[in-house]
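[1] Take this sequence and fold it.
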Amino acid sequence: MEALAQRLSHLDSHIEGAIRVVTFYDTLMRRRVDLPALARASAGLAECVAGIRLHGTGRVIRVSPDGGETSAPPLPPSSTVTITLDEEEIGTVWLERPGPANPLDEVLLDRLAIAAAAVVERYGPARTTMADPALVELVISADSDEAARARALRLLGFPADLPVRVAAVHARLPLDRVGGLICPDRLVKAAPLADVGVILATTLDPARFPADVRAGIGAAETPNRSWRQARTALRFTTPRQPVVHFDDLGALALLAEIPQDASRDNTDVTAIAALAAGHPEDLETLDAYCATGSLRRAADLLHLHHSSVARRLEQLGKTLSIELTEPTGLIRARLALTAWRLLDD
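    Next up, the predicted model:
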């Protein structure tokens, strides 16, 4: 390596400098340094603030050239490179150089990103969000014995003394991004299984799900039961309520146990199905009224005058043969609407 560097140095001083940078980081990786030490060494080499951020935990390390973590307001990054591990973007490294970029900054950051990925892989039990689907299936399957489930959880990086929550999701976004958003500071694992995504975490924040994601969240402390609950909760999601926690369903969860043939044969459910097929705007009115339980609040939701909504509900009541303004009628309509939605599963 040194002989090659000597020969190349006669050709191009930039190549000589690049090789020295590569050698510098190779030495750091052989010494198995941690992320703070990596940031300190990089800041000293670059002679400006160097930063490392991990998306999964939200951890940020900013080190000044003197080796201390800096609390000064960050400058706009002069150069940035993503940290990639197992083809997943897990973080970012950058330099905050106040003047023009150094010709070797790009080489330095490339090597820093590679070294940071190696550190995370070596020391972090949850090096990426995406997990082996086979391991995830072992965790959530009702057919797994407890020893196999515990081993799978351990391989995924979860501690044995904490319950694991499960979410079932339908999302256009990549699962690793969804997992990182809902659980930014703790271990989270995700994997696609058949037609649904699985997210495992010790803590989930329902408020952090992106707007275009449907998610059901299990409540049980055992992953296999939590998975069943999460799948059930996912069936109850709607555009108005895209995230449903199983605990919040209460007795409504029993509707998911009704055989679908029995629901299809029910007069109220049949009437809702006919309404959906022929009059989607009426179905939207009924949905808003069932969701709010109030004519005026439904009107606000639909951006209509309450008298217009009242006329629609009167006609809907006749069509469905349900007195929607009575408490019993409202309950019937809510149950029928929910049972019809479960048929679409």
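
[2] contacts and neighbour counts: CA atoms only from here.
    OK.

[3] Next, count neighbours for residue 298.
    Neighbour count for residue 298, taken as other C-alpha atoms under 10 Å: 24.

[4] Please read the previous query as pertaining to residue 6.
    11.

[5] Ok, residue 162 next?
    Residue 162: 11 neighbours (other C-alpha under 10 Å).

[6] again, but for residue 110
    18.

[7] Repeat that for residue 179.
    26.

[8] Make sure residue 261 is indeed in a helix.
    Yes: assessed with DSSP: H, G, I helix; E, B strand; the rest coil, residue 261 lies in a helix.

[9] does residue 334 belong to a helix or a strand, and which?
    helix 327-343 (DSSP states H and E).

[10] For that helix, buried residues please.
    By neighbour count on 16 or more other C-alpha atoms under 10 Å, the buried set for helix 327-343 is 330, 332-343.

[11] is it true that residue 200 touches residue 190?
    Yes: under the criterion of C-alpha atoms under 8 Å, residue 200 makes contact with residue 190 at 6.2 Å.

[12] What are the neighbouring residues in contact with residue 106?
    Residues in contact with residue 106 (C-alpha atoms under 8 Å, 6 or more residues apart in numbering) are residue 79.

[13] Tell me if it really is in a helix.
    Yes: under three-state DSSP, residue 106 falls within a helix.

[14] what about the helices in the stretch 1-150 of the chain?
    2-9, 13-30, 35-46, 105-123, 133-140, 146-156 (DSSP state H, counting those that start in this stretch).

[15] among those, which is nearest residue 86?
    Smallest distance to residue 86 across those (C-alpha to C-alpha): 9.5 Å, for helix 105-123.

[16] rewinding a little: out of the helices of the stretch 1-150 of the chain, the one nearest residue 320 is which?
    When the helices of the stretch 1-150 of the chain are compared (using C-alpha to C-alpha), the closest one is helix 133-140, at 41.1 Å.

[17] Am I right that residue 314 falls within a strand?
    No: Residue 314: not assigned to a strand; according to three-state DSSP it is helix.

[18] any idea how far residue 321 is from it?
    Note on residue 314: its distance to residue 321, by C-alpha to C-alpha, to the nearest Å, is 10 Å.

[19] mind listing what residue 295 touches?
    Taking C-alpha under 8 Å, 6+ apart, one finds 289, 306, 309, 310 in contact with residue 295.

[20] Now do the contacts for the nearest residue to the first one once chain neighbours are set aside.
    Spatial nearest neighbour of residue 289, chain neighbours left out: residue 298 (5.0 Å); criterion: C-alpha to C-alpha, 6 or more residues apart in numbering. Taking C-alpha under 8 Å, 6+ apart, we find residue 298 in contact with 285, 288, 289, 291, 292, 306, 309.

[21] and for comparison, fold this next one:
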Amino acid sequence: MTRRSPRTLPGVEALVVRLSQLDSEAEGAIRVVMFYDTLIRRRVDLAALVRASAGLAECVAGIRLDGTGQTFRVAPDGPAPSAGRASTTVAITLDDEQIGAVWLERPSPLPLDRLLLDRLAIAAAAVVERYGPARTTMADPALVELAISPGTDAAARARALRLLGFAADAAVRVVAVRSPLPLDQLGALVCPARPVKAAPLGEVGVLLLTAVDVSRFPADVRAGIGTVGPLPGSWLSARTALRFTTSRRPVVDYCSLGALALLAHVPGDAARDNTDVAALASLAADDLDTLDAYCATGSVRRAADVLHLHHSSVARRLDQLGKTLGYSLVSPTGPVRAQLALTAWRLLEA
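    Presented below is the predicted three-dimensional model:
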């Protein structure tokens, strides 16, 4: 069979032939480069990358992303055995930041292993940059904190969001939650059709998402929904809204608070010294519940329905509460004073 002249082959293929005539290892190196260039052009995902690498290297290959903990480990003929030791490892970097690693597992390294892993790392970084990590819900808390912190510069925030899997132009907002339900389940529940990332930060759970279905929050979850806009502001407003949640209003959107949001900025000592707020500390739980139902509904009869009591019983309770608090709850300003006092008192408790 007649071999084609290098002059008849375009670009890289001609270079392969020329180098193969000089050095067999150089030919192998160029073939490795072409192999990964082809995979990148075909826009394969991480799973396909590691399968192809295991086949090319004829040993177990692996990819790990630090941001999500996502790991792929494959043998040439299928799933890799549980035990294994990396013979060669290379870091995956994106924008000068290490985001994971790739490795091969064999008894001892071969001459082209380092080159193969260098190209695999470049291909893996290209996949992450193009698509972000796979749509798992749980995320690295440090990466989430970087995205929402007011001290993060714009470039670092954009990089963190990309590593979390959000498009550059996505309108991401923050939801602060206290939930008995695992955060990954909660995130998938309230944002089932779009990307969502969740992580615990201290005692508060954080959801990063582009849409939220308020009706899908379980009854035992408290959630504060932040504003749409810059993430540091959304995080601050989400935490503020969370402070306003109650058993009757477990989900609060910051935008629905209006002027009530100003109460969150009242110094604690000033709130405690206020007569109306201080008076609430002496009330029994049933009295506080009655006051809350009345303020929430604005009507004795509707409050009675909420409390499952006769309206005359609620009226008597409110009359007695008015005497304890020092103002009439059925006067034009009474419900307003009580609502402000209840809100300020709860913010202190929160």
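
[22] picking up where we left off before, are any of the contacts of residue 295 of structure 1 buried, and if so which?
    The buried subset of the contacts of residue 295 of structure 1 - by 16+ other C-alpha under 10 Å - is 289, 306, 309, 310.

[23] what lines up against the first one once you look at structure 2?
    Same thing as residue 289 of structure 1. Under the alignment (TM-score structural alignment), residue 289 of structure 1 pairs with residue 294 in structure 2.

[24] Just the residues contacting the helix or strand hosting its match, thanks.
    Assigned by DSSP H and E, residue 294 of structure 2 belongs to helix 285-297. Residues outside helix 285-297 of structure 2 that contact it (C-alpha under 8 Å, 6+ apart): 280, 300, 302-303, 306-307, 314, 317-318, 321, 335-336, 338-339, 342.

[25] Now do stretch 318-332 of structure 1: which range of structure 2 does it align onto?
    Residue span in structure 2 matched to stretch 318-332 of structure 1, by TM-score structural alignment: 323-337.

[26] And stretch 128-135 of structure 1, by the same measure?
    Using TM-score structural alignment, stretch 128-135 of structure 1 pairs with 136-143 in structure 2.

[27] okay, how far is it across the matching stretch, tip to tip?
    OK, stretch 136-143 of structure 2 end separation, C-alpha to C-alpha: 14 Å.

[28] likewise stretch 169-178 of structure 1?
    9 Å.

[29] List the buried residues in the longest strand seen in structure 1.
    Longest strand in structure 1, counting residues (DSSP state E): strand 88-96. Within strand 88-96 of structure 1, the residues that count as buried by 16+ other C-alpha under 10 Å are 89, 90, 91, 92, 93, 94, 95, 96.

[30] and of those residues, the nearest to residue 27 of structure 1?
    residue 93 (18.9 Å).

[31] shouldn't the closest one be in contact with residue 49?
    No: using C-alpha under 8 Å, residue 93 of structure 1 is not in contact with residue 49, being 10.9 Å away.

[32] returning to what we had before: farthest-apart pair in the contacts of residue 298 of structure 1, please.
    Most distant of these, by C-alpha to C-alpha, are 291 and 306, 15.5 Å apart.

[33] Please enumerate the strands of the stretch 151-300 of structure 1.
    Under the criterion DSSP state E, counting those that start in this stretch, the stretch 151-300 of structure 1 carries strands at the ranges 165-170, 188-193, 196-201, 214-217, 243-245.

[34] would you turn those strands into JSON lines with mean neighbour count and distance to residue 114 of structure 1?
    As requested, these are arranged in JSON lines below (neighbours: other C-alpha atoms under 10 Å; distance: least, C-alpha to C-alpha, whole Å):
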{"stretch": "strand 165-170", "mean neighbour count": "26", "distance to residue 114 of structure 1": "32"}
{"stretch": "strand 188-193", "mean neighbour count": "23", "distance to residue 114 of structure 1": "22"}
{"stretch": "strand 196-201", "mean neighbour count": "23", "distance to residue 114 of structure 1": "27"}
{"stretch": "strand 214-217", "mean neighbour count": "27", "distance to residue 114 of structure 1": "34"}
{"stretch": "strand 243-245", "mean neighbour count": "23", "distance to residue 114 of structure 1": "37"}
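
[35] As CSV, those strands with distance to residue 7 of structure 1 would be great.
    Listed next are those as CSV, based on distance: least, C-alpha to C-alpha, whole Å:
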stretch, distance to residue 7 of structure 1
strand 165-170, 57
strand 188-193, 48
strand 196-201, 53
strand 214-217, 60
strand 243-245, 62
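
[36] To residue 62 of structure 1, which of the ones you listed lies closest?
    Across these, closest to residue 62 of structure 1 is strand 188-193 (C-alpha to C-alpha), at 24.6 Å.

[37] Output the residue interval of structure 2 matched by that closest one.
    Under TM-score structural alignment, the match for strand 188-193 of structure 1 is residues 196-201.

[38] Now the matching stretch on structure 1. Mean distance?
    Its aligned residues in structure 1 lie a mean 0.3 Å from stretch 196-201 of structure 2 after superposition (mean C-alpha distance after the TM-score superposition for structure 1).

[39] Would you point out which residue is most central in structure 2?
    The residue lying closest to the centre of structure 2 (C-alpha atoms, centre = their mean) is residue 197, at 2.6 Å.

[40] ok, it to residue 98 of structure 2 distance?
    Taking C-alpha to C-alpha, one finds residue 197 of structure 2 at 20 Å from residue 98 of structure 2.

[41] can you check residue 28 of structure 2 too?
    28 Å.

[42] swap in residue 38 of structure 2?
    From residue 38 of structure 2 to residue 98 of structure 2 the distance is 24 Å (C-alpha to C-alpha).

[43] what does residue 12 of structure 2 give?
    30 Å.

[44] One more: residue 191 of structure 2?
    30 Å.

[45] who has more neighbours, these two?
    Neighbours per residue, other C-alpha under 10 Å: of residue 191 of structure 2 and residue 98, the larger number sits with residue 191, 20 against 14.
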